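> Pasted the sequence and its predicted model underneath.
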Amino acid sequence: MATAKSSQQSKDNASVEKTSMFRRMVQKLKKGSTEDDLEVGTKNKIKTSQRGSTEPSLRDGKKERVLKKSRELKVACWNVRTMQDREESDRPQRRSALVARELAKLDIDIAAISEVRFADQGSLTEHGAGYTLYWSGKGKDERRQSGVGFMIENSIANKLQNLPVGHSDRLMSLRLPLQDNQFATLISVYAPTLQADPGTKEVFYSELRSLLASVNEADKILVLGDFNARVGRDNEVWPGVLGRHGVGNCNDNGRLLLELCAERGLSITNTLFQQKARFKTTWRHPRSKHWHLLDYILVRQRDISDVLHTRVMPSADCFIDHRLVRAKLRLSIKPPVKRKGPQMKRVQVDRLLGLREEFQSKLDVRLNSNKGQWQKEDPESQWKQLKAALQETAAEVAGYSSRKNRDWFDENDPAIDALLQTKRSCHQRTLSKPDDPAAKVAYREACSTLQRKLREMQNNWWVNMAEKTQHFADIGNVRAFYEALRAIYGPTHRIQAPLRSADGSQLLTDKPAILHRWSEHYGNLFGDRRQVQEESIMRIPQHEVRVELDNTPTQEEVKTAISKLKCHKAPGVDGIPAEVYKVGGDALLERLTGLFATCWEQGVVPQDLRDAVIVSLYKNKGEKSDCSNYRGVTLLSIAGKILARVVLDRLIPTIAEENLPESQCGFRAKRGTTDMIFVLRQIQEKCREQNMGLYAAFIDLTKAFDTVSRDGLWKILSRLGCPPKLLAILQQLHEGQKGQVKHSGDLSEPFPIDNGVKQGCVLAPTLFAIFFSMMLREAKEDLTEGIYIRFRTDGSIFNLRRLLARTKTLEELILDLLFADDCALLAHTEEALQTVVNHFAEACKAFGLTISLKKTEVMYQKPPRGTYTPPQISIDGQSLNAVEHFTYLGSVISNDATVTKDVDSRLGKACSSFGRLQKRVWKNHSLRLSTKIQVYRAVVITTLLYGAETWVLYRKQVRLLERFHQRCLRCIMGIKWQDYVTNIEVLERANLPSMEALLLSKQLRWAGHLSRMEDSRMPKAVFYSELCQGKRDRGAPRKRYKDQLKRQLSSAGIPVKEWENIANDRNAWRAATKRGAESFETARRESAAEKRSHRKAAAAQSAPTQGFTCPACSRVCGSRIGLHSHRRACRGGQPSQ
């Protein structure tokens, strides 16, 4: 008993001691808290010395606050109800901007935001208000009623070393570096409501406990957010957790929170300070109208001396039902490390194009000032002087571009700020005089005026954007047209995710570590210098050296190379865009040609022309924390691209075209993905027609472009006749290359790139194709397996008897279908395909390439009367995955030789494309219908009909496509089924043809293209061929491509026997197909109208002859059930009341 008393007494003493400590702290902070009772407008102007700067803090993005050692850190938590913009809501749009402006007025540094409701994880920058939102939510396909995030002031967000980490849709953490090598871990929370399932609450608090346990013991902790809990004011029961100034009573959720705080040694700072009730409560119950405290800021009990004040800010108003809680902390953020090297600036290229003459004249003066001395310099010095002249002249004439605020909210920044200030002033008067009815009326009027004006501004902006979009569409400016479309989407949601370390054991969140991880990833990828077996190289026949390719580049070649540059592309390390070279004039052309001539003679290329800046883009599949799920986009110097183009224009017509196989269609003139898709579908069709099986292996190479052996490539080019000077320039453009990774505006340390072709360079596809072709030549040596076809192109495609003349037909082996590194290997039997795959795998090893066994798949198409057995194909003892359909070059190839799966796939992609433009284009009443239709045809129809040239369609599939077409058009024009508008009228209003007419036009144009191909082209040979093996069954075969073509020619009014002669003239064929499609559409509409009139006439004639008479009122009903229904309401002939 005595022991129990002693224990209780010690507890009481501890409680008294902690209570007295709280009292002393409150007394100490009372004076400091008086300024918080002032109005917001006054508070932002006083005590600037506490900020560490005499200048006011600006949040308009024009100035950044200087982070001084003595400045206070202001944090907040706020439930914003949602950040999503919805048309049906009574709240103004661009809520992220409105929330950011309220935080800016209160000078908040970091705010924990609850109920964000955005999908997945990402970031959104509001440049106008000066904040960046980082969020974590549920997936796109899940219902989102939660979501948490941090809204961080841009001067802090831009220099954060650690990215916020989303743990779930209710928890997100941020590790903030402080002065004196300290850190603070901030946790944004949104707890389940009181009515939530107990299991949900248990999971939340379990996850929060785990997160708190993972925080470094030395870190300061701040937990901020909406806990949906009332903790009450019983500080004696919860000493150290609650202060003496709590609110209300405790509920079940509050007890869970108090238990957590007691376990983890946390204190609820909202209860530490004495203040008015309205500065404590955050949410008013909608029915009882009572105010409660639900949002809290928690700190470690040992760190409560860092908290200067915590209070509710009633002045923060953003059309939501929660008040903002703000805490002032005696903490100082660590000054960020300055970025290394000069930051790249962007030249205003649009302005430069309009000042061409001024730019040329000033550039001429700079270039001619040291012309004599320049010619004596080495290439590196020549380039540095030329680069300086271009940069200085471009900056002087056009200047550098700043960020463009294209959103309606940003463009009306001053007016919106004035409206918000008026509303805020009225709100302040309402808070100071709650019983004044005039103040309430003025506040309601201010809110109404704000919403009305915002809608007017938004509407005016949309009208202006619609006029611009329409203007660009009218004049045919495609680039500006789609730039205007992109502008209407508003601020971009960027993917923001941490990365895993190389061994996968650690999640990296700080920027330096992420940047180092990217550098490590690309360094390992490009640093593995691979070799090609010497025996394989020596088996390549030595070609005669093309000495003429060693001639010094001429001005005409350089001029042609400049004309082929694409505008509006990101520049390389020098920051000089392509437009500068296009407007440079004769003086620049002469100087650039001189530079290239010096490089050619000395065999040296300036370092800037080799180096690369790499930007990583997510592939939209796989884990975002895995570096291998990103695609590296390389930014190269434009001058280096011009030199590479000069080399390429010499390489393609000679060495490349002489050695590339016909089956390679990647990055070659007059070839595309449709060629290989068509060939594969035709082989499937002919195998089915002639009762032959088809085995296909779709090979995937791991990082094919990045793993090309450079040493082997130079030796191969030498064997193919590449002269020494041209080869030296190729080597100089690659060897000694260094790369830097750009991430969040920072550049990594340079690392060597020793392997692979130069990604982003115009030479890369051709060099890879040459290397890959030599590897295939090695693989196909002594191979006789494959698909043998017999063809003849001098007869009609519809006359099969022409192939019986064996003396006039040719045979060809089709073994591989290539598009860059996409490779499909074909054979009739499983054993033959295994042999082909074995040869291919051995050749890959000899040339240093790696096959991805996980992504390589095999498909088997059985003969019509055969039995399906999954193919057993292996590489190095590992079986390859057998599939029934495979997405090849964007089209779904099925093992039943139909296009059903592909049509379904295209419909899904087109639906997704249509849905993304739903709010911004189709439902935008400011855009003209013609503009919407143009967008629909350019974006949605193009997506839907990709690869449709190769389809063999049945009526059912055409109806599916037609139904989608009609549904989209009715949605765009706002036509409902109750309006009784026919499909023909819908097409007439949209001024569009039917889907069947679009398909007819597309496939006829492709048929004409096939007919005009050279006889050596694989698509034409396959089109006019049959298999050397196999036998047709008796009777009519299943619908073939040629059958469909014959029917389409008849429908278009084109003579079947003369179509190939007409197709030889491209213009005549296009005119014929256009006329044919129009006549087909006219006939189709007339037929539909006639059928409709017949149906109406038949319906009118088939009126019911038998009637059912009501005995009470003598009304005649058409059916017995109708009479039954009538009698229930009949009043015996009396009129109803």
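It's in. Only a predicted model underlies this, so the values are computations on that prediction, with no experimental measurement involved. Numbering: from 1, shown residues only.
> Going by C-alpha atoms from here, please, whenever you check contacts or count neighbours.
OK.
> Please, where are all the helices along the stretch 451-600 of the chain?
Secondary structure of the stretch 451-600 of the chain (DSSP state H, counting those that start in this stretch): helices at 478-487, 511-527, 534-538, 555-563, 578-582, 585-602.
> Mind listing what's buried along the third one?
Neighbour counts over helix 534-538 (16 or more other CA atoms under 10 Å) mark S536, I537 as buried.
> need the next SSE after whichever strand or helix holds V75, C-terminal direction.
Take DSSP states H and E as the rule and V75 turns out to sit in strand 73-79. As assigned by DSSP H and E, the chain's next helix or strand after strand 73-79 is helix 95-105.
> Tell me which helix or strand comes right after that next one.
Criterion used, DSSP H and E; the element after helix 95-105 is strand 110-114.
> Can you add distance to N838 and give the helices of the stretch 451-600 of the chain back as a markdown table?
Listed next are the helices of the stretch 451-600 of the chain as a markdown table, based on distance: least, CA to CA, whole Å:
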| stretch | distance to N838 |
| --- | --- |
| helix 478-487 | 47 |
| helix 511-527 | 26 |
| helix 534-538 | 16 |
| helix 555-563 | 42 |
| helix 578-582 | 46 |
| helix 585-602 | 43 |
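> take the one below as the second:
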Amino acid sequence: TNPNCLNINLNNSTRNPALQGYVGVYVGPTTHYTKTPVTNLQEASEQNGRRWTRPRNPNLSDHDLRIRNKQLRFGTWNVRTLASPGASEVLSNELERYNMDLVALQEVRWPHNGKESTENYQIYYSGNAEGKYQKGVGFAVKRQIDSAVTSFEAVNERICIIRLKGRFKNISVICMYAPIEDAESEDKDEFYEELEEIWNRLPNYDVKILMGDANAKVGREMTWRNIAGKESLHEYTNDNGTRLLSLAVAGDLRVVSTTFPRKNIHKETWNSPNGITKNQIDHVLIDNRHKKNIINVRSIRGAECGSDHNLVLIKIKQSLATEKKNNSNQLPNINLENIKDPIKASRYRELLSTKFEQNAEAEEMDLERKWSRLKNTIQDCARDICGEKEKRRRTNPWFDRECSEEVERRKTMRQKWLETNHDEDRRVYNNQNKATVKLLRQKKRRWLNGLITRAEEDRTRNNSRDFYRTLRFFSKEYKPKAYGVKDKDGHLIMQQKEGLERWKEYFEGLLNGEVRERQEPTIKYQNVQPRIEIPSIEEVEKAINELKNNKAPGEDGINSEILKAGRDIIVKQVHELIVEVWEKKIIPHEWKEAIVIPLHKKGDKQECSNYRGISLLNNTYKVFSKILLKRLEAYTQSIIEEHQSGFIKGRSTTDQIFIVKESIAKYWEFDRECYLLFVDFSKAYDSLYREELWLKLEKFGIPEELIDLIKISIVDSKCKVKVNGETSETFLVNTGVRQGDGISPILFNIAIEEALEKVNKENRGIHIGKKINVLAF
């Protein structure tokens, strides 16, 4: 009867499953739940003598359940090197076997800093700034939690920092690789001073963790009992240990790697080459405020990657705020190799014909629905006949089953040596380790030789595309992948969602120039309008055949090879659609959208301004655009003067370059001074004012119907940015002509033609020499 009491109808089939088996009891301002045997499921379980447990959600993996239960598996591992062939694959497989979420890595030995991908992990690394393959630290982050990475700072070859977004508190982790015990005191002082400075500038409210190869023995002396535990492998502290503990005192840290009682074999982190000396020199420290979050630390002797260090496992009670990748907007990735097979191409056309005949009986529909039906039919038929490409594994292609078996043999030999500690088993393991490294090198060398042989065969067969692809593979310099992107203020953004928003913001500002107020024209240049013929089916067929192969598709996901393989069946359907567009002066909304892919040009890879965007348009729209271009070219031949050679049929920019070189040579021959002024338009296509472009087209005698068709292809155009497989929201482009559109270059030529004529003919400006020639590219 108490109005504050929470009442739950346990017999209601629609009740909240989270409350099943509980009844609300009022005990004050808060409602508590008391377990009562009221459900049939629970009663049946108890009658059978089994404890009742809540059913598991089948949609959650083991990893998802563990993350939800607030338990993460961190670790630290000195891997000795990742620069040898196959080392990163072996590391990834071992970390996956132990279900590690994040592991601090030492002695990575990769130069510079960047990000590399393996099948299961993303590896952030900080190496030698001079390009030497020595030292180096980093983090291996499981792909499922990579979206929680908010920042990564590559400090130097001994220190790096990563920050993870938690549900309640963020986690900052420092990876360290300290100088050895016999190093110079100056080097040690410099390292620990920098480490202390980095620790002090971490956010105070974060869960702060320091882990790595400290090369330090921490003893069991009572002096340090408030900082370190009594479960250390060593009795006395060495010099490096004293320095580490002094850092812990200054930064209010706790050495949790010496806290948990374990067998000595689970405390050892390093084994000497002869197997006699075993030390605990890899350590884990956490700020005292969060020391209870660490629930376990131990060495994993079974993990093997050719290193003399053991993997150290840290179980931490925390949860991360990860983002689930949205695959709903993924375009179909058709296997285009199958469309080259004449038999499959014939089956593809038969299926298309059947589908279109069925659709012909459907009711009349508007243009948008017609386009949607055409697109879906082509996609479905291509997918059914050709299938989709298999996702490329992020492993080296030469790392095959034989390599995996050899690595497993090495692991078995090492495990046997650790169990027996016999000299003979140690020698067997060392020999097996050498054999494994030798096999991996041979496999990689054999694969590279195969690439060279294949390139030579491509050259003799005049297969220039594959030949130059292989040539670029061998000739290009190694460039590490960038991690994150910087915002306008220079702050690094690591999360995918915020990064996409930054890319959208950048390209939206880049593609949208200053918008002028629309002014009604005061002059009408034409009275009689010539009739523009509707495109013929032959024009559509020619335009489809002119599409370039091996190009990425646009928003429709339809490759040019798929359109060409449909032959007259697709030609007929596309022709009907284009005729309706031509007559109604409207185009499908998807034709107005472009996908922008950022490509790095130069400089810092985290700066958006160092990228140029490549726009991907729908191939079906390109067919319409090619027809429009042919109609426009018939009028521009008499408009564009000879000084313009860019994008003009029968002319080439190399002709202009030749003229410049010849002019310089003649001036040099007669000992005369030559002055050249080069003008490069910034954001040329994006800086055009559309209203003035329409006036220019009308002034030069372009028919109004053709201008209307150009307008519908440009006005209300939209873009979206695609980065790392994720696509941003669309944004409107209000100025300029479309990037990647076939008619854009000739429209730009028309827009600047009048200005070039004035510069070339009028006697204005400062004269240098006898004559000024204008050469437009």
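Thanks, I have the structure now. These figures come from a predicted structure and were not determined experimentally.
> And the host helix or strand of R444 of the first structure, what's buried?
Per DSSP H and E, R444 of the first structure falls inside helix 437-475. Neighbour-count burial for helix 437-475 of the first structure flags 439-440, 442-443, 446-447, 450-451, 453-454, 457-459, 461-463, 465-470, 472-473 (criterion: 16+ other CA under 10 Å).
> got the angle between it and helix 478-487?
160 degrees (axes from the mean of the first three to the mean of the last three CA atoms, to 10 degrees).
> give me every residue that touches I493 of the second structure.
Residues in contact with I493 of the second structure, defined by CA atoms under 8 Å, 6 or more residues apart in numbering, are T150, S151, G484, V485, K486, D487, G499.
> And it, what's its match in the first structure?
When the first structure is aligned by TM-score structural alignment, I493 of the second structure is paired with L508.
> residue in the first structure matching V284 of the second structure?
Using TM-score structural alignment, V284 of the second structure sits opposite I297 in the first structure.
> I'd guessed its match sits against L222; true?
Yes - assessed by CA atoms under 8 Å, I297 of the first structure is found in contact with L222 at 6.7 Å.
> between the two, which one's more packed in?
I297 (27 against 21; other CA atoms under 10 Å).
> Contacts only, for that one.
Contacts of I297 of the first structure (CA under 8 Å, 6+ apart): A76, C77, L222, V223, L224, G225, I268, T269, N270, T310, V325, A327.
> now Y121 of the second structure
Contacts of Y121 of the second structure by CA under 8 Å, 6+ apart are S92, A140, V141, K142, R143.
> and if you look at Q966 of the first structure?
Q966 of the first structure neighbours (CA under 8 Å, 6+ apart): N983, V986.
> what stretch of the second structure does the strand or helix carrying it fall on?
Using DSSP H and E, the element containing Q966 of the first structure is helix 955-973. Helix 955-973 of the first structure corresponds to no residues in the second structure, going by TM-score structural alignment.
> in the first structure, what residues pair with stretch 572-583 of the second structure?
Going by TM-score structural alignment: stretch 572-583 of the second structure matches residues 590-601.
> which parts of the matching stretch are buried?
By 16+ other CA under 10 Å, the buried positions in stretch 590-601 of the first structure come out as R591, L592, T593, G594, L595, F596, A597, T598, C599, W600.
> I'd like those written out as JSON lines, with distance to E358 of the first structure added.
Listed next are those as JSON lines, based on distance: CA to CA, whole Å:
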{"residue": "R591", "distance to E358 of the first structure": "18"}
{"residue": "L592", "distance to E358 of the first structure": "20"}
{"residue": "T593", "distance to E358 of the first structure": "22"}
{"residue": "G594", "distance to E358 of the first structure": "23"}
{"residue": "L595", "distance to E358 of the first structure": "24"}
{"residue": "F596", "distance to E358 of the first structure": "26"}
{"residue": "A597", "distance to E358 of the first structure": "28"}
{"residue": "T598", "distance to E358 of the first structure": "29"}
{"residue": "C599", "distance to E358 of the first structure": "30"}
{"residue": "W600", "distance to E358 of the first structure": "32"}
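> one step back: over in the first structure, see which of the contacts of I493 of the second structure survive.
Counting by both residues aligned by TM-score structural alignment, their matches' CA atoms under 8 Å, the members of those that carry over to the first structure are G484, V485, K486, D487, G499.
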